[in-house]
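Q: Predicted model and sequence follow; I will ask about them next.
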Amino acid sequence: MSVLTPNSSTLLVLGGTGEGRRLAGVLVGRPALRVVSSLAGRVKAPSLPAGEVRIGGFGGTAGLAQWLRDNRVDAVVDATHPFAARITAHAVRACAATATPLLVLSRPGWTAGPGDLWHWVRSLDEAAGLLPELGRRVFLTTGRQDLAAFADLDLWFLVRSVDPPQPPVPRHSEVLLARGPFSVDGERDLLERHRIDVLVTKDSGGIMTAAKLIAARDARIPVVVQRRPPLPSGPGVEQVETVEDAVAWVRQLLQV
């Protein structure tokens, strides 16, 4: 348990990722440091980080800025998903409005290697337009909220997500509820069992869900990859790619 004093610092971690949980696990318990992890609440049974947790939105930029003031937050680490562009934009503006230092912890994206048959796209609408040229049986791993672009395609989809997907969903589809990490052998079996001939994913990065890319490479299956949204910039915003660098930033800034 942290020992808080009148000179204690408060850190807000915008989490929901493995990196956010690891960061909280390292920092919780340091003397004179209060660590609050905030989760969006979009997953019914999220994996909770160590320490204090709040679940739910802030009410946009203004709501987040007010929360920072009310809780006397000294620094914010945005460790949200690389595609959570809205909360990152809110964090940039709220931290600028309150002069709160902000660090964006964004894990490296994936890089195609020898044997990969990747097709990069800017949006899921672009991915949907490309699919009929690549295959008929699609493994769709873009999350439960982003299926509308594929709803009217005359293709078959295996849709994998943690929670049941939000409609509209593809007309010809099977839903597989599962949470990573996934193994390469398991992904190979999945592709073969469902006769998958094209994979659609987002450039989430990390090792939790990278096994599908190896399995697709081995099976010579094309992969459609949505590029990440650009990270917003703002005064006082810094960026790192590893939890270790984020810990070092917090320790140096807050002297904990």
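A: On my side now, so go ahead.
Q: can we go C-alpha only for contacts and neighbour counts from here?
A: OK.
Q: Point to the residue nearest the middle of the protein.
A: Taking Cα atoms, centre = their mean, the centroid of the chain lies closest to H81, which sits 1.9 Å from it.
Q: Do a quick rundown of the helices in the chain.
A: Per DSSP state H, the chain carries helices over the ranges 18-27, 60-70, 85-98, 124-130, 184-193, 211-218, 243-254.
Q: Structure two is appended below for comparative analysis:
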Amino acid sequence: MTRTVLVLGGTGEARQLAEELHPDLRVISSLAGRVREPKLPVGEVRIGGFGGVEGLAAWLADNDIDAVVDATHPFAATMTASAAKATARLGVPFLVLRRPGWTEEPGDRWHWVNSINEAAEAVKSLGDRVFLTTGRRDLHAFAELDKFFLVRSVDAPDGQPRRTHVVLDRGPFTVDGEIELLREHAIDVIVTKDSGSPMTAAKLVAARHLGLPVVVLRRPPLPEGVREVTTVAEARAWLMRDSGAE
């Protein structure tokens, strides 16, 4: 009988994993539904939340899920915590697939922070024209700052700081394109999350080239005891071996 895997997705790694597992396993990919036109993986797709730990546990049981891979964004801490608790309750094998974070290189001027509020505080002394790339849901933390904000997101934000210019775009981005954007808007500081995504890393190279400071938000820690891998190949091997899917 074909075994069923739930992939908590929304990332390039999640889409790649679904493609590599199909059709050997039945793959159901779950997307949060925060992007209006998401890139869809192969196989079955569900969109929307589960209703916390209780809702997810019930869904896993009702759909006879044999294993769960969390390949969500590295900052989707609430989803990861819920998945860890729900799978532990049911005894369902659980794995986190999370790409490595970015690494500082010579010439970088990075300022590490632990929260979005710390990022807003750091910006106060670093610049007046801010390229804000932390996602449209975090803009509230910067609302009271008297600065210019260049905000880039896939979908338009619901609310934003007073002096804001919004660019709707989706990566991958190029270094030349990022340099041009930073110069066009006279940006003097960048705020980002340590997503580790190669699709958005060009802004860090551009900042190094221009000598700009970058405020980098650290990733939230994983729940205790959760197994983690960093590549799609490792996740596939685990599913085919350690979870009993072979």
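A: Structure's in. What do you need? What you are looking at is a predicted structure, and each value in this text was computed from that prediction instead of being measured.
Q: now the helices of structure 1 as JSON lines including mean neighbour count and distance to P164 of structure 1?
A: Shown next, in JSON lines, are these (neighbours: other Cα atoms under 10 Å; distance: least, Cα to Cα, whole Å):
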{"stretch": "helix 18-27", "mean neighbour count": "20", "distance to P164 of structure 1": "21"}
{"stretch": "helix 60-70", "mean neighbour count": "17", "distance to P164 of structure 1": "26"}
{"stretch": "helix 85-98", "mean neighbour count": "20", "distance to P164 of structure 1": "22"}
{"stretch": "helix 124-130", "mean neighbour count": "17", "distance to P164 of structure 1": "19"}
{"stretch": "helix 184-193", "mean neighbour count": "15", "distance to P164 of structure 1": "19"}
{"stretch": "helix 211-218", "mean neighbour count": "20", "distance to P164 of structure 1": "20"}
{"stretch": "helix 243-254", "mean neighbour count": "16", "distance to P164 of structure 1": "30"}
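Q: Now check V167 of structure 2 against structure 1: what is it aligned to?
A: Matched by TM-score structural alignment, V167 of structure 2 corresponds to L176 in structure 1.
Q: Its match is in contact with S161, isn't it?
A: Yes - if you go by Cα atoms under 8 Å, L176 of structure 1 and S161 touch, sitting 6.6 Å apart.
Q: if we can go back for a sec, what residue of structure 2 takes the place of the residue nearest to the centre of structure 1?
A: Aligning on TM-score structural alignment places H81 of structure 1 opposite H73 in structure 2.
Q: before we move on, back to that, what about the match of V167 of structure 2, distance to V26 of structure 1?
A: L176 of structure 1 sits 33 Å away from V26 of structure 1, going by Cα to Cα, to the nearest Å.
Q: Please list all residues in contact with the nearest residue to the match of V167 of structure 2 once chain neighbours are set aside.
A: In space, and not counting its chain neighbours, L176 of structure 1 is closest to R160: 4.7 Å by Cα to Cα, 6 or more residues apart in numbering. Residues near R160 of structure 1 by Cα atoms under 8 Å, 6 or more residues apart in numbering: 139-141, 143-144, 175-178.
Q: Buried subset of those residues, written for ChimeraX?
A: Filtering the contacts of R160 of structure 1 down to the buried ones (16 or more other Cα atoms under 10 Å) takes a single ChimeraX command:
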select :139,140,141,143,144,175
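Q: ok, the contacts of R160 of structure 1 vs R42 of structure 1, which is closest?
A: R144 (9.9 Å; Cα to Cα).
Q: Excluding chain neighbours, what is closest to that closest one?
A: In space, R144 of structure 1 is closest to P165, 4.0 Å off (Cα to Cα, 6+ apart).
Q: What is the aligned counterpart of the one you found in structure 2?
A: In structure 2, P165 of structure 1 lands on P157 (TM-score structural alignment).
Q: from memory that match sits against D138, does it?
A: No - with contacts counted by Cα under 8 Å, P157 of structure 2 stays clear of D138, the gap being 9.5 Å.
Q: hmm, back to that, quick one: the match of P165 of structure 1 and L168 of structure 2, what's the gap?
A: For P157 of structure 2, the distance to L168 of structure 2 - Cα to Cα - is 10 Å.
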